[in-house]
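Colleague: Pasting a predicted model and its sequence here:
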Amino acid sequence: MYKTQAEALEFLKAFVPHLDNTPDNREIVLCIPFTDLAMMSMNLHGSRVRIGAQNVHWAECGAFTGEISGAMLTELGVRYVVVGHSERRQYFGETDVTVNLRLKAAQKAGLIPIFCVGETKQQRDADETEALIFHQLQVGLEGVDLSQLVIAYEPIWAIGTGETCEAKEANRVIGLIRGQLSYSNVPIQYGGSVKPDNIDTIMAETEIDGVLVGGASLESESFSRIINYSESP
C-alpha cells in the first residue's frame, strides 16, 4: 500500500529510462494498488512493462464490498494479479481454499495469477516447510491451468525483516515445488528481502526464474538494479 497516483507517476519518470539496456528476455511486472492501475496502464501502454494487481475476487460481481473482479482489472489493461500473498493470509483471513477460488477466477478472466506460497519462522523451525508448502500447492492448484500461472515462494520470515533466505536454500525449496507440478515450465520466483546486493546471487541459482520484490521496488534506482542483475555474479 504505497504511492498515490502522483507519486507513482514520479516513480515512472525515474524508472523507465533504466530499462533501455535491460535484456529482452526479462519480463517486468509492476503489481500496484488499485487506485494507480488506470493511470499506470495508460502511461505504460506500448512499453515492455506489464501491469499487475495485488488481489482479485472469485466472483464476477456481487455484494462483496471492497473487493474487485477480474473483469474490472482486465478492462484497465491488467495482465497479472498476485494471489495468496502472505500479508493477505496473515491480516485478511485468506485461506488455501479462497486462494484456489481466486486463482481460478483470475484465469477465467484472462489474467495470469502470481500464486504465493511460503512458511513462517515457527513452521520452518518445526521442520514443517515442505509439508506446509505441498499442502498449499495441493489445495491451491486444484482445477488451475498450470500453463497460465506464476508461482512465488516467499518465506514469510524473510519478508521485510532484512533476513534473506539463503539463495541455495531458496533454490532447494523451489526445486521441490517444481517437483510437485505436472507442468514443469511454470515460472517460479523467489520473494523475501530481495535487494540490489543479493539479486545476482539469487538469480545465479538454477531453479529460480525470477523474483517477487517488495520494499526494494519502491525506489527506481534499487528496483532497476534488481531488474538489470548480472548473470555472472
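Modeller: That came through fine. Numbering: from 1, shown residues only.

Colleague: hey, let's count contacts and neighbours off CA atoms from now on
Modeller: Will do.

Colleague: Report the buried residues of the helix or strand containing residue 152.
Modeller: Element membership for residue 152 (DSSP states H and E) is strand 150-153. For strand 150-153, burial by neighbour count (16 or more other C-alpha atoms under 10 Å) applies to 150, 151, 152, 153.

Colleague: Reformat these into a markdown table and put distance to residue 173 next to each item.
Modeller: As requested, those are arranged in a markdown table below (distance: C-alpha to C-alpha, whole Å):
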| residue | distance to residue 173 |
| --- | --- |
| 150 | 15 |
| 151 | 12 |
| 152 | 11 |
| 153 | 8 |
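
Colleague: coming back round to it: please point out which parts of the helix or strand following the strand holding residue 152 sit buried.
Modeller: As assigned by DSSP H and E, the chain's next helix or strand after strand 150-153 is helix 167-179. Under the neighbour-count criterion of 16+ other C-alpha under 10 Å, helix 167-179 has 167, 168, 170, 171, 172, 173, 174, 177, 178 buried.

Colleague: Which elements pack onto helix 167-179?
Modeller: Judged by 3 or more C-alpha pairs under 8 Å, 6 or more residues apart in numbering; DSSP states H and E, the packing partners of helix 167-179 are helix 129-140, strand 188-190.

Colleague: ok, structure two:
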Amino acid sequence: MRSIIIAGNWKMHKTQVEALDFLSSFVHEIDTAPGEREIVLCVPFTALSTLSKNLHGSRIRLGAQNVHWQDNGAFTGEISPPMLRELGVRYVVVGHSERRQYFGETDETVNLRSKAAQAHGLTPILCVGETKAQRDAGETETHILSQLKKGLEQVDQTNLVIAYEPIWAIGTGDTCADDEANRVVGLIRSQLTNTDVPIQYGGSVNPSNIDAIMAQPEIDGVLVGGASLKSDSFARIVNYQA
C-alpha cells in the first residue's frame, strides 16, 4: 500500500516567529484531512528546533532541506544526520534541483546524503527532474533514468520517497500536464525494486491544480514550494478532494 505524502518545502523563507505564526493557523485548517495523508513541513534549519517543540501531539511531521553524509567534521555550513535526529526530524529533502544548480550537488553526493540519512533513521525525499533544454531535446527519460541509477545505488527502498520535479516547472507557474507527470512518475516506478515507494510530483503545485494532480493514479503526493508558505493555501492542498 503506497503512502500519500504532502510536503511543503519552505526553502529560504520564514523566521522562527513567522514559522510559529504559520503553525498556529495551519494545525486547525487541516483537522478534516483524511488520516492516511502524511503531512510534512520541510523548513529552514533555524526553524527546526522551534517547530519541533511545537509539533508534539500534532499529525505534522518535521522535515529538513539537506543533510551531510558525515556524522561530524570540518564541513562548514553543513548539518549532520544526528543533529537532525536530535531535533525530531523525520524527513529530509535530498538533491533538490536548486541544490544541484546553485551548490554543486551531483548524483554521487546526493546518493551519499540519502544513505547517510537512512543510516540514522531519516527518510530521504530524493528529487529528480529535467531542465527545459533537456525536455525540448527529448532527453527527459534518459536524464531521469541516469539520476535514478546513480542516486539509488545501495539506497534502501523501504525507507524512501522520490519527488519528480521538472525543473522548468518549479516556481514558474508552468505546471507539467497532469497526464505527462503521471507518465514520468510511472516510468520512475518501473525502475524501482520496491514499487510501493511513494512518488511525489513537484513543480508549481497550488490550490487550483492539486485535485487534478492527485487524481493521477501513479502520483502519491506533492512537494510544494511557494504555495506552502501560506497556511490557508497549503491547507487547501493538504485537504485536496480525492
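Modeller: Nice, thanks for sending it over. The structure displayed is predicted, hence computed values, not measured ones.

Colleague: Overlay them and tell me the TM-score.
Modeller: Remark: TM-score between the superposed chains equals 0.99 [TM-score structural alignment, normalised by the length of structure 1]; 231 aligned residues with a C-alpha RMSD of 0.4 Å.

Colleague: hang on, the earlier thing: to residue 40 of structure 1, which of the helices and strands packed on helix 167-179 of structure 1 lies closest?
Modeller: Among those, the nearest to residue 40 of structure 1 by C-alpha to C-alpha is strand 188-190 (23.6 Å).

Colleague: follow-up on the earlier one: turn the helices and strands packed on helix 167-179 of structure 1 into a markdown table, including distance to residue 118 of structure 1 and mean neighbour count.
Modeller: Below are those laid out as a markdown table (distance: least, C-alpha to C-alpha, whole Å; neighbours: other C-alpha atoms under 10 Å):
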| stretch | distance to residue 118 of structure 1 | mean neighbour count |
| --- | --- | --- |
| helix 129-140 | 6 | 17 |
| strand 188-190 | 10 | 26 |
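
Colleague: These: which one's closest to residue 112 of structure 1?
Modeller: strand 188-190 (13.1 Å).

Colleague: Mean deviation, that closest one versus structure 2?
Modeller: By mean C-alpha distance after the TM-score superposition for structure 1, the fitted strand 188-190 of structure 1 averages 0.1 Å away from its aligned residues in structure 2.

Colleague: quick check: that strand aligns to which part of structure 2?
Modeller: Counting by TM-score structural alignment, strand 188-190 of structure 1 pairs with residues 199-201 of structure 2.

Colleague: do stretch 39-52 of structure 1 as well
Modeller: Using TM-score structural alignment, stretch 39-52 of structure 1 pairs with 50-63 in structure 2.

Colleague: List the buried residues in the matching stretch.
Modeller: Quick answer for stretch 50-63 of structure 2 (16+ other C-alpha under 10 Å): 50, 51, 52, 60, 61, 62, 63.

Colleague: start to end distance for it?
Modeller: End-to-end distance of stretch 50-63 of structure 2 (C-alpha to C-alpha, to the nearest Å): 13 Å.

Colleague: Please list the outside residues in contact with that stretch.
Modeller: 16, 19-20, 27, 38-43, 48, 87-93 (C-alpha atoms under 8 Å, 6 or more residues apart in numbering).

Colleague: Check stretch 176-195 of structure 1 too.
Modeller: 130, 133-134, 137, 146-147, 149-156, 158-165, 170, 174, 207-216, 222, 226.

Colleague: quick one: secondary structure of the residue of structure 2 most remote from its centre?
Modeller: Distance from the centre of structure 2 peaks at residue 74, with 27.3 Å (C-alpha atoms, centre = their mean). The three-state label given to residue 74 of structure 2 by DSSP: H, G, I helix; E, B strand; the rest coil is coil.

Colleague: what residue of structure 1 takes the place of it?
Modeller: Per TM-score structural alignment, residue 74 of structure 2 is aligned with residue 63.

Colleague: Residue 193 of structure 1 versus that match, what's the distance?
Modeller: 37 Å.

Colleague: Wasn't residue 41 of structure 2 part of a helix?
Modeller: No - according to three-state DSSP, residue 41 of structure 2 belongs to no helix; its state is strand.

Colleague: Can you give me every residue that contacts it?
Modeller: Residue 41 of structure 2 neighbours (C-alpha under 8 Å, 6+ apart): 7, 8, 9, 10, 60, 61, 62, 63.
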